[in-house]
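Novice: model the structure of this input:
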Amino acid sequence: MPYDNTFHLIGYLGQDPKIGFFQDGTAHAKLSVSCQDKRKDKNGNPIEHTEWFAVKLVGQPAQFAASFLKQGDCVEIWGSVWSYEYINTQTGEVKRGYEVKGKSIKTIESKNKAKKNENASTQPENPPPADDDIDETMHQYL
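Specialist: Take a look at the predicted model:
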């Protein structure tokens, strides 16, 4: 039975894309994308949870992000989830993190259009800071 690491995400950009280039000139971008889950607890009280996703794009999707995306835009991303290890600088403990390696991205609604739409969802505030490190080896995986 074949397995498939496919991830589909629709959410809001917490900040403008961070754009860079590999040594060969290929564009890469880092995005911070939020998704909200709204439901009610057993007593009927509203519960709202925001989840943040680190997304990395390479090539054409990164060029699209650089040219057309801004903080607050609603985007749809298809890709895969990858794990990585890092060291917690305060405790020295090895931790595992996850990121989305996006294969394709499109705009669902831009921030300017969302302001005009009365039914548009609000984007969560305070995105986590984007990790500024771009691993040159990421280029070979996408």
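
Novice: only C-alpha atoms from now on, for both contacts and neighbour counts.
Specialist: OK.

Novice: list the buried residues of the strand or helix carrying Ile19.
Specialist: Assessed by DSSP states H and E, Ile19 sits inside strand 18-21. Neighbour counts using 16 or more other C-alpha atoms under 10 Å place Lys18, Ile19, Gly20 of strand 18-21 among the buried residues.

Novice: which of these sits closest to Glu51?
Specialist: Checking the buried residues of strand 18-21 against Glu51 by C-alpha to C-alpha gives Lys18 as the nearest, at 19.6 Å.

Novice: for Arg39, see how far away that closest one is.
Specialist: Distance, Lys18 to Arg39, by C-alpha to C-alpha, to the nearest Å: 32 Å.

Novice: quick one more, to check against the first:
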Amino acid sequence: MAGVNKVILLGNLGSDPEVRTLPSGGKVVTFSIATSESYNNKEGVRVEQTEWHRIELWDNLANIAEQYLKKGDTAYIEGRIRTEKWTDKENIERTTVKIRANTLQLVGGRRGGESTESGGQSSYAGNSGSSNNYAPKAAPVPMPPPPDLAGGNSDDLPF
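Specialist: Down below sits the predicted model:
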């Protein structure tokens, strides 16, 4: 049986990222993102509903989040849902749902009024393999303008 486990979120950070350094030297960053939607209820009253999502980033993505993300920032996240079961101090079994991100896109300009060259967005993605080595996504290549075909010379057409 095949399945797909993919989550795409665009939201605002509810707190500064929490950074943990593992004994191996790797890093894990966690934070919450709020996503909101608005709709009109049966009475015609505008209602806004907010959902909170716990995000987890590893290694290089964790380094990027630690360096660039702050409370209130807008971030685009792609990842997969992870459910973890654990027992608390009172011996009660708990369940936590997290999004383990493999793509992080910083949305909006840099602090201090500067904007990034990519229109205020920076993208970072994890490799599709099982290792946690991450590399920045390549920037899109601009397309050349189409040839001016108003001259009517069909011999210059490439097809």
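
Novice: before we move on, the earlier item: average offset between the strand holding Ile19 of structure 1 and structure 2?
Specialist: In the superposition against structure 2, strand 18-21 of structure 1 averages 1.2 Å from its aligned positions (mean C-alpha distance after the TM-score superposition for structure 1).

Novice: what does the following helix or strand past that strand rub up against?
Specialist: Sequence-wise, the next helix or strand downstream of strand 18-21 of structure 1 (DSSP H and E) is strand 27-40. Under the criterion C-alpha atoms under 8 Å, 6 or more residues apart in numbering, residues 10-22, 46-60, 62-63, 65-66, 123-124, 127-128, 130 lie in contact with strand 27-40 of structure 1.

Novice: can you turn the buried part of those residues into a ChimeraX selection?
Specialist: This is the ChimeraX syntax for the buried subset of the contacts of strand 27-40 of structure 1, where burial follows 16+ other C-alpha under 10 Å:
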select :10,11,12,13,14,15,16,17,18,19,20,22,52,53,54,55,56,57,58,59,62,63,65,66,123,124,127,130
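
Novice: among the contacts of strand 27-40 of structure 1, which are in strands?
Specialist: Residues from the contacts of strand 27-40 of structure 1 lying in strands, with DSSP state E as the criterion: 10-13, 18-21, 46-58.

Novice: roughly how far is the longest helix belonging to structure 1 from the heart of the chain?
Specialist: If you go by DSSP state H, structure 1 has its longest helix at helix 60-68. Relative to the chain's own centre, helix 60-68 of structure 1 is displaced by 14 Å; criterion: C-alpha atoms, centre = their mean, to the nearest Å.

Novice: for structure 1, identify the residue most remote from the centre.
Specialist: No residue in structure 1 has its C-alpha farther from the mean C-alpha position than Asn43, which lies at 32.8 Å (C-alpha atoms, centre = their mean).

Novice: wait, is that residue part of a helix?
Specialist: No: read with DSSP: H, G, I helix; E, B strand; the rest coil, Asn43 of structure 1 is coil and lies in no helix.

Novice: looking at structure 2, name the residue matched to it.
Specialist: By TM-score structural alignment, Asn43 of structure 1 lines up with Glu43 in structure 2.

Novice: now do Gln60 of structure 1
Specialist: Mapped onto structure 2 by TM-score structural alignment, Gln60 of structure 1 lines up with Asn60.

Novice: in space, what's closest to its match - neighbours in sequence excluded?
Specialist: Leaving aside its sequence neighbours, Asn60 of structure 2 sits nearest to Tyr134 (C-alpha to C-alpha, 6 or more residues apart in numbering; 5.7 Å).

Novice: contacting residues for the one you found?
Specialist: Tyr134 of structure 2 is in contact with Asp59, Asn60, Leu61, Tyr124, Ala125, Gly126, Asn127, counting by C-alpha under 8 Å, 6+ apart.

Novice: adding distance to Val29 of structure 2 as columns, could you present those in JSON lines?
Specialist: Formatted as JSON lines, these follow (distance: C-alpha to C-alpha, whole Å):
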{"residue": "Asp59", "distance to Val29 of structure 2": "8"}
{"residue": "Asn60", "distance to Val29 of structure 2": "10"}
{"residue": "Leu61", "distance to Val29 of structure 2": "8"}
{"residue": "Tyr124", "distance to Val29 of structure 2": "15"}
{"residue": "Ala125", "distance to Val29 of structure 2": "15"}
{"residue": "Gly126", "distance to Val29 of structure 2": "15"}
{"residue": "Asn127", "distance to Val29 of structure 2": "18"}
